[in-house]
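> take this sequence and fold it.
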Amino acid sequence: MIAIIGAGVSGLSCAWWLQRQGMAVRVFEAAERVGGKVSTLAADALCEQGPNMLLLDEELQQWLAELGLSPLWPEQGSGLRHVLRSGRYRPLPAGPWQLLAGSFLSWPAKWALLRGLLRPGSPKEAEASLAEFCRRRFGQEVLDKLLDPLAGGVFAGDPEELALEETLPRLARAAAQPLPLWRGLWRQRTARARMCTLQGGLQQLPQRLARDLDVRLGAPVTALRRDGEGWRLRTREGWTRAERVVLALPADAAAELLHPLAPEMADICRRIPYAPLAVVSTLLDGEAMDRPLPGYGALHPSGEGALTLGHLTVSNIYP
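Alright, predicted model coming up:
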């Protein structure tokens, strides 16, 4: 038996695929529900208490179809985004050519953006941080007005520390090619993932995966021990033996189990930072709003000093 500790989306997905390969799998979850950070609240409207969407590529779409889950696509015209600048929301241009034609950037920044799009890339450039790549190729203004709000609002992170390959993989792949950057991006246009949610909310995914699995809820694993070639796991019901163990846990929780076995690895896990992020859902009467913001929502650059990283106008995106 393979023991999966943690019934979030990662643990459940791992268990589902292992079981499909014919392996015996059991999932242990400390909470009384599956899903981890993925949780949908049914109030007067569906509210996501964690992630709000999936980025659906062809492979993921095929898997959802196999699971019998239906994507819910955004409403037409919901893609308009805004950025907070000098205390006011301003529409964010949809692409590089709109940036060059509009007034979002100054003329020097437009020239820097155009030069950056025309310059060929190199494999080493793709290894840079988000901020380093943007500053070298497009300049500080593009970093401050575009990449900084993106890094904060989407990744809740510092662009100086975020890796380009991890945050914007399409851009990284284009930057690694000995072609003008715009051409590398154009070649990948058909591979772009599409934003969606699921009918009934994202919690449908972990609930559907758990339906086919042996999941033990309210069963925290409090200790791991080596047992010959296998493992022993201590739960409230006593010790359970497993041939293999997968830790699908937050890093600090994994560190507690790993410390007696691999203290150096546990120390590395403890040093992994997590963004102190809260998701707040606010339900308003749309007719009572004087000037509702159209489109998807807005991002807040760090220099604006805003309370939040941004907001999604979810009812504009999905019915």
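> from here on, just use CA atoms for contacts and neighbour counts.
Will do.
> the nearest residue to residue 33 once chain neighbours are set aside: neighbouring residues, count only.
Excluding the flanking residues, the one nearest residue 33 by Cα to Cα, 6 or more residues apart in numbering is residue 217, at 6.5 Å. Using other Cα atoms under 10 Å, the number of residues around residue 217 comes to 16.
> now residue 261
14.
> likewise residue 19?
17.
> find the helix or strand that it is a member of.
helix 9-20 (DSSP states H and E).
> and the contacts of that helix?
For helix 9-20, contacts defined as Cα atoms under 8 Å, 6 or more residues apart in numbering pick out 4-6, 24-27, 35-36, 38, 205-206, 209-210, 212-213, 246-248.
> give me that answer again for 10 Å
Here helix 9-20 makes contact (Cα atoms under 10 Å, 6 or more residues apart in numbering) with 2-8, 21, 23-29, 34-38, 203, 205-215, 246-249.
> run this one through as well so I can compare:
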Amino acid sequence: MSERDWLHVVKKICIIGSGITALARAWQLKQRGFDCVVLECSQHIGGAIQSFRSGPYLAEEGPNSIQVNSHQVDAFLRSVPGLEARTVVADDAAKKRFILRNGQAVAVPMGPLSALTTPLWSFAGKLRVLKEPFVKSLPPGIEESAADFVRRRLGDELYRYAINPLIGGIYAGDPEQLSLRYAFPKLYALEQNHGGMIRGALAKMRAARQNDAPPINKRIISFKDGLAELPQLLAQALGKAVHTGVCIKSIRRTQDGWQLDWNEHSHAYDELILTTPAHALPKLPLEPALQSALQALQTIDYPPVSVLSLAFKRAQIAHPLDGFGVLVPECEGRKILGVLFPSSLFSGRAPEDEALLTVFIGGERQPELAVPDTQALLAQVLPELQAILGVSGDPSFVHHKHWPRAIPQYKLGYGHTLAQMDRIEADHPGLKLAGNYRNGISLSYCIEAALA
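Here you go, the predicted model:
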């Protein structure tokens, strides 16, 4: 079907939710001439993208930055009116990452030479990596956990002191339970398409050299008043299409599409896109048959995470904070998943003589530690920061965001869950399920899926 025919068939679209998936999709539809509305039951837009400003301090409650790593994401961001003028690119320090080993923050190697000399991995661990190109690929029908994949291809030490902390930082998840195929599809594709990680990386480098398309300007960005500026500017661009504080009384399928009663009026739509988190779908006033079908998605696990933003005088911190942050391997036995250095990456996060730290606690690793009580959390976190970064004294700024259900976990068997989503859509024409529980959890993945 041509785009012209599609425009003729689908005229009115309703999107429920106002996270990045919803707003990116609505903005693309508006640019293509569709009539769409975005309905948000709360007074706040942006979903998990929330920034908190208090005087000179700026804390992120959810994602901390966007990795621009595709032409689609780059073009989308440039299309949002006013966004480019608000964009700030991360300092070069963002390229440097640390992983905790034996209680010390050790820089992650950034090239072949540093990989040979780094104290992060033992000589035996480095030698084991050289076997990776000769490790046999698994058949595509065998599902493997992220942990098993890395141990099989790179060895146990690289799993413990590279991939385990990385997964803790991305998913706040358990690598033993996460499905490689669905949680890390690009890694899965490297083995399936090229026979391994090193071979796949070399093949991609060769393809990039032969490609006539302009190179991607890969960068890590935020905005002058935090990531929340992205949904705010999208909502401004969408204008009257975005409605907050909406009371939806009923959602029902009709012969011609979907009928929604909201804010005391009845509205007809050709297509309905649900972008709320999977765990929030039961709150929608859907018909019993659809509500029953969606119960299958309640098996998606969303572990709790607490995000604690703390500012200290620079003299209170022994570590130079010359990087993106420190990830903590599970085997180190600490009480935090990791700590980021946002004021080292972006200006305007803290006063000049202070540094802002963002600490993540809980997740699948230690869900019981992600408590909503700020003082109890501080009692756990401050000794950790003292041990890892040499932080002393009390913080000059504290902001705590507790997420009772944070990041969806793409666990082993997730292919069955994704197939259920496909069946639900097939059984309910005009319905689309979208969000970070379907096409990837990063902001870049959510934007790409919304534009697809």
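> picking up where we left off before, residue in the second structure matching the residue nearest to residue 33 of the first structure?
Residue 217 of the first structure maps onto residue 244 in the second structure, with residues paired by TM-score structural alignment.
> could you verify my assumption that its match touches residue 17?
Yes: counting by Cα atoms under 10 Å, residue 244 of the second structure touches residue 17, with 9.4 Å between them.
> sort out for me which of the contacts of helix 9-20 of the first structure are in helices.
205-211 (DSSP state H).
> let's have those residues in CSV, adding neighbour count and distance to residue 13 of the first structure.
What follows is these, written out as CSV (neighbours: other Cα atoms under 10 Å; distance: Cα to Cα, whole Å):
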residue, neighbour count, distance to residue 13 of the first structure
205, 21, 9
206, 22, 8
207, 16, 11
208, 16, 10
209, 21, 7
210, 22, 9
211, 10, 12
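> now those as CSV including distance to residue 132 of the first structure?
CSV is the format used below for those (distance: Cα to Cα, whole Å):
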residue, distance to residue 132 of the first structure
205, 36
206, 37
207, 41
208, 41
209, 40
210, 42
211, 45
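> count residues in the vicinity of the counterpart of residue 43 of the second structure in the first structure, would you?
Alignment note (TM-score structural alignment): residue 43 of the second structure maps to residue 32 of the first structure. Residues lying near residue 32 of the first structure (other Cα under 10 Å) number 9.
> follow-up on the earlier one: what is in contact with residue 244 and residue 17 of the second structure at once?
38-42, 45.
> could you single out the nearest of the residues you listed to residue 3 of the second structure?
Checking those against residue 3 of the second structure by Cα to Cα gives residue 38 as the nearest, at 22.0 Å.
> now the helices: where do they sit in the stretch 301-450 of the second structure?
342-345, 374-389, 414-427, 443-451 (DSSP state H, counting those that start in this stretch).
> and the ones you listed, which is most packed in?
Neighbour counts (mean count of other Cα atoms under 10 Å) averaged over each of the helices of the stretch 301-450 of the second structure peak at helix 342-345, with a mean of 25.
> in the first structure, what residues pair with that one?
Here helix 342-345 of the second structure aligns to the first structure at residues 314-317, judged by TM-score structural alignment.
> check the mean deviation of the matching stretch from the second structure.
Superposed on the second structure, stretch 314-317 of the first structure shows a mean distance to its aligned partners of 1.0 Å (mean Cα distance after the TM-score superposition for the first structure).
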